[in-house]
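J.: fold the following, please.
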Amino acid sequence: MGEPARPHLVVLTGAGISAESGIQTFRATDGLWADHPVEEVATPGGWRRDPGRVLRFYNQRRDQVRRARPNAAHKALAALEKQGFRVSIITQNIDDLHERAGSRHVLHLHGEILKARSTVDRRMHYPLPRGGIELGDLCDKGSQLRPDVVWFGEEVPHFGEACEIVGEADLLLVVGTSLAVMPAASLLHHAPFDTPCVLVDPEAEALAPPGVTRLSQPAGKGVPALVRHWRREGRLWVPETLLAS
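T.: A predicted model of the protein is given here:
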């Protein structure tokens, strides 16, 4: 007989987990996004109108990401994987904080800010270990490079793969997301029937749809608390004592 299948935790993370590392969300009322309307810096139309402005904005965000550090939630998920749990992370975030914490199975639904890509062939990606993208930086086919991020109004190329991962979950953990951005919000519907789902967010009581267990705590507190239970018990479960606290 083979070894029993390892429990599979699928984690869907949003801006709230990165915000605790100092990366601002686009809904923030101050910081980088305050003077940059989404329509001007995060849409194909904004890119066509003023690519230089878009590149400058993402160069700023890239610097912010490089300065940020993984927080307790990122580290807890990586530690759970190291203990032998199967952990798949599907993130709406474009930073690399999960990877820097040590997680090895991370799918970026909305792209990665530390990469550039061709404007004529989306399969052509270029890592950006330092610096940014400037006007005149070209891909190997001679087209201007752009941030490797999914803008509003663009297709989410990895959505099908994300649906397949969610379909294999033993437990679904949603962290730091309003569950308002489509199509990512619809991923919950692809989980197997009766798969437990937990939402960790300070506004969980208001945000969680029916059938989703609420843990109204910041990611850096709620996720490590859950992980401690799972590591101690060697299984994925929803501890009622924790959720009642």
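J.: all contacts plus neighbour counts: C-alpha atoms, from now on.
T.: Fine.
J.: need the contact list for the residue nearest to R69 when sequence neighbours are not counted.
T.: In space, and not counting its chain neighbours, R69 is closest to S21: 6.0 Å by CA to CA, 6 or more residues apart in numbering. S21 is in contact with A68, R69, P70, N71, counting by CA atoms under 8 Å, 6 or more residues apart in numbering.
J.: swap in Q83?
T.: R231.
J.: and the gap between it and A169?
T.: Relative to A169, Q83 is positioned 18 Å away (CA to CA, to the nearest Å).
J.: which of the contacts of S21 sits closest to S143?
T.: Nearest to S143, judged by CA to CA, of those is A68 at 30.9 Å.
J.: that closest one - nearest residue in space that isn't next to it in sequence?
T.: A68 sits nearest to S21 (CA to CA, 6+ apart), 5.8 Å away.
J.: residue nearest the centroid of the chain?
T.: Central residue of the chain (CA atoms, centre = their mean): T91, 2.2 Å from the mean position.
J.: assign G16 to helix, strand or coil.
T.: Secondary structure, DSSP: H, G, I helix; E, B strand; the rest coil: G16 is helix.
J.: grab the longest strand from this protein for me.
T.: strand 111-118 (DSSP state E).
J.: for that strand, give me every contacting residue.
T.: Applying CA under 8 Å, 6+ apart, the set of residues contacting strand 111-118 is 58, 62, 93-96, 123-129, 133, 138-139, 143-150.
J.: from W33, how far out is D137?
T.: 25 Å.
J.: same check on Q64?
T.: Where W33 is concerned, Q64 sits at a distance of 12 Å (CA to CA).
J.: ok, now A76?
T.: For A76, the distance to W33 - CA to CA - is 29 Å.
J.: quick one, which of the two is more surrounded?
T.: A76 (21 against 17; other CA atoms under 10 Å).
J.: could you tell me how many residues sit around H98?
T.: 25.
J.: before we move on, what about the one 4 residues further on?
T.: Burial of G102, expressed as a neighbour count using other CA under 10 Å, amounts to 17.
J.: would you do the same for the sequence below? I want to compare the two.
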Amino acid sequence: MKKKLVVLTGAGISAESGIATFRDADGLWEGYDVMEVASPQGWRKNPDLVLDFYNQRRKNAHSAQPNTGHLALADLEREFDVRIITQNVDDLHERAGSSHVLHLHGKLFESRSTLDPSLVYPLEGWELKKGDKCARGSQLRPNIVWFGEPVVLMEQAMEETMQADLFLVVGTSLVVYPAAGLVDFVPDSVPVFVVDPNLPDMRLHPNLHPNLHRYEEKASTGMQKVARLLREKHL
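T.: The predicted model follows:
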């Protein structure tokens, strides 16, 4: 039986494919106040702005290509039972060939009803327009988890994490939630590998995990090293 490799990915892995990271330190996302374009309040205030913002994100993601980090994770399915938990809303993991991807924050290429959240529709192109409606007649919105909304898949992510034989974090630091929170659910005996160019000073975070292996570099190059190590030592 294949060992279960649970992988948490963040903005860093998609950034190398040209996908903008969610927000900078000043609270802006490509010049937009995130609360204006990524909150229920922003949607109620100016739905046209929100629709246009995500149309542009979708257009950008549509032309992006999976990088070697995405491809390395997909390739690991040959030897491991790989389960990806991603904070990213793009579809680059799927396009790289990964079979099991859990999107914590929703999917950019889906829309959902503003009346009934269970009504979710795939988006073939990049544009979602005012007047596009669900089967019950309400306006469609991006199927994205906005600020102030519950991360409904978090419990499933915790269950996957607790069952891991190996745990890998790529493209997000260990002090950004939900990454830090999920690592708390990794059993102490399970190795945790972290690939990110901005890892925290362990002197300030001494209790992150007792079996931690750090690779302080970008996802594409770091993933090559980790994939090689996993095959050599953990098959």
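J.: how would you label the counterpart of the residue nearest to A68 of the first structure in the second structure: helix, strand or coil?
T.: S21 of the first structure maps onto S17 in the second structure, with residues paired by TM-score structural alignment. For S17 of the second structure, the secondary structure call by three-state DSSP comes out as coil.
J.: equivalent analysis for L172 of the first structure, please.
T.: Taking three-state DSSP, the label given to L172 of the first structure is strand.
J.: name the element G46 of the first structure belongs to?
T.: Element membership for G46 of the first structure (DSSP states H and E) is helix 44-49.
J.: and for N143 of the second structure?
T.: Residue-wise, N143 of the second structure maps onto strand 140-144 under DSSP H and E.
J.: quick one: that strand to strand 106-113, angle?
T.: 150 degrees (axes from the mean of the first three to the mean of the last three CA atoms, to 10 degrees).
J.: now do the strands in the second structure.
T.: Using DSSP E, strands in the second structure cover 4-9, 28-29, 32-33, 81-86, 101-103, 106-113, 120-122, 140-144, 166-170, 192-195, 212-215.
J.: I'd like the ones you listed as CSV, with distance to L182 of the second structure appended.
T.: Shown next, in CSV, are the strands of the second structure (distance: least, CA to CA, whole Å):
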stretch, distance to L182 of the second structure
strand 4-9, 9
strand 28-29, 25
strand 32-33, 28
strand 81-86, 10
strand 101-103, 14
strand 106-113, 18
strand 120-122, 27
strand 140-144, 20
strand 166-170, 10
strand 192-195, 11
strand 212-215, 14
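J.: among those, which is nearest V50 of the second structure?
T.: Between the strands of the second structure, strand 140-144 lies closest to V50 of the second structure; by CA to CA that is 8.7 Å.
J.: which part of the first structure lines up with the closest one?
T.: Going by TM-score structural alignment: strand 140-144 of the second structure matches residues 145-149.
J.: quick one: average offset of that stretch versus the second structure, please.
T.: If you overlay the two and look at stretch 145-149 of the first structure, the average distance to its match in the second structure is 0.4 Å (mean CA distance after the TM-score superposition for the first structure).
J.: corresponding residues in the first structure for stretch 96-109 of the second structure?
T.: Going by TM-score structural alignment: stretch 96-109 of the second structure matches residues 101-114.
J.: got the buried residues for that stretch?
T.: A101, G102, S103, L107, H108, L109, H110, G111, E112, I113, L114 (16 or more other CA atoms under 10 Å).
J.: with stretch 25-39 of the first structure instead?
T.: Per 16+ other CA under 10 Å, stretch 25-39 of the first structure contains these buried residues: T25, F26, L32, W33.
J.: and which of those residues is nearest A206 of the first structure?
T.: Using CA to CA, the buried residues of stretch 25-39 of the first structure come closest to A206 of the first structure at T25, 19.0 Å.
J.: and that closest one, how far is that from S178 of the first structure?
T.: 12 Å.
J.: which helix in the second structure has the most residues?
T.: In the second structure, taking DSSP state H as the definition, the longest helix is helix 47-63.
J.: what lines up against G125 of the second structure once you look at the first structure?
T.: Counting by TM-score structural alignment, the partner of G125 of the second structure is R130.
J.: number of nearby residues for its match?
T.: 10.
J.: gap between it and L145 of the first structure?
T.: Taking CA to CA, one finds R130 of the first structure at 15 Å from L145 of the first structure.
J.: before we move on, what about V175 of the first structure?
T.: For V175 of the first structure relative to L145 of the first structure (CA to CA), the value is 32 Å.
J.: please apply the same query to G160 of the first structure.
T.: 26 Å.
J.: same question, R56 of the first structure
T.: On the measure of CA to CA, R56 of the first structure and L145 of the first structure end up 13 Å apart.
J.: settle it for me: which of those two has more neighbours?
T.: L145 (24 against 16).
J.: in the first structure, what range does stretch 51-64 of the second structure match?
T.: So stretch 51-64 of the second structure sits over residues 55-68 in the first structure, by TM-score structural alignment.
J.: what lies in contact with the matching stretch?
T.: 21-23, 32, 41, 95-97, 113-114, 131-135, 146-147.
J.: closest one to Y177 of the second structure among the strands of the second structure?
T.: strand 4-9 (11.2 Å).
J.: show me what L5 of the second structure lines up with in the first structure.
T.: Under TM-score structural alignment, L5 of the second structure pairs with L9 in the first structure.
J.: isn't that match up against A169?
T.: Yes. In terms of CA atoms under 8 Å, L9 of the first structure counts as a neighbour of A169; the distance is 5.9 Å.
J.: got the angle for the strand holding N143 of the second structure vs helix 47-63?
T.: Going by the same axes, to 10 degrees, strand 140-144 of the second structure makes 50 degrees with helix 47-63.
J.: how far off centre is strand 140-144 of the second structure?
T.: Centroid displacement of strand 140-144 of the second structure relative to its chain, using CA atoms, centre = their mean, to the nearest Å, is 17 Å.
J.: do you know how far the nearest residue to N67 of the second structure once chain neighbours are set aside is from T86 of the second structure?
T.: Using CA to CA, 6+ apart and skipping the chain neighbours, the partner closest in space to N67 of the second structure is S17 (5.9 Å). Distance from S17 of the second structure to T86 of the second structure, counting by CA to CA: 15 Å.
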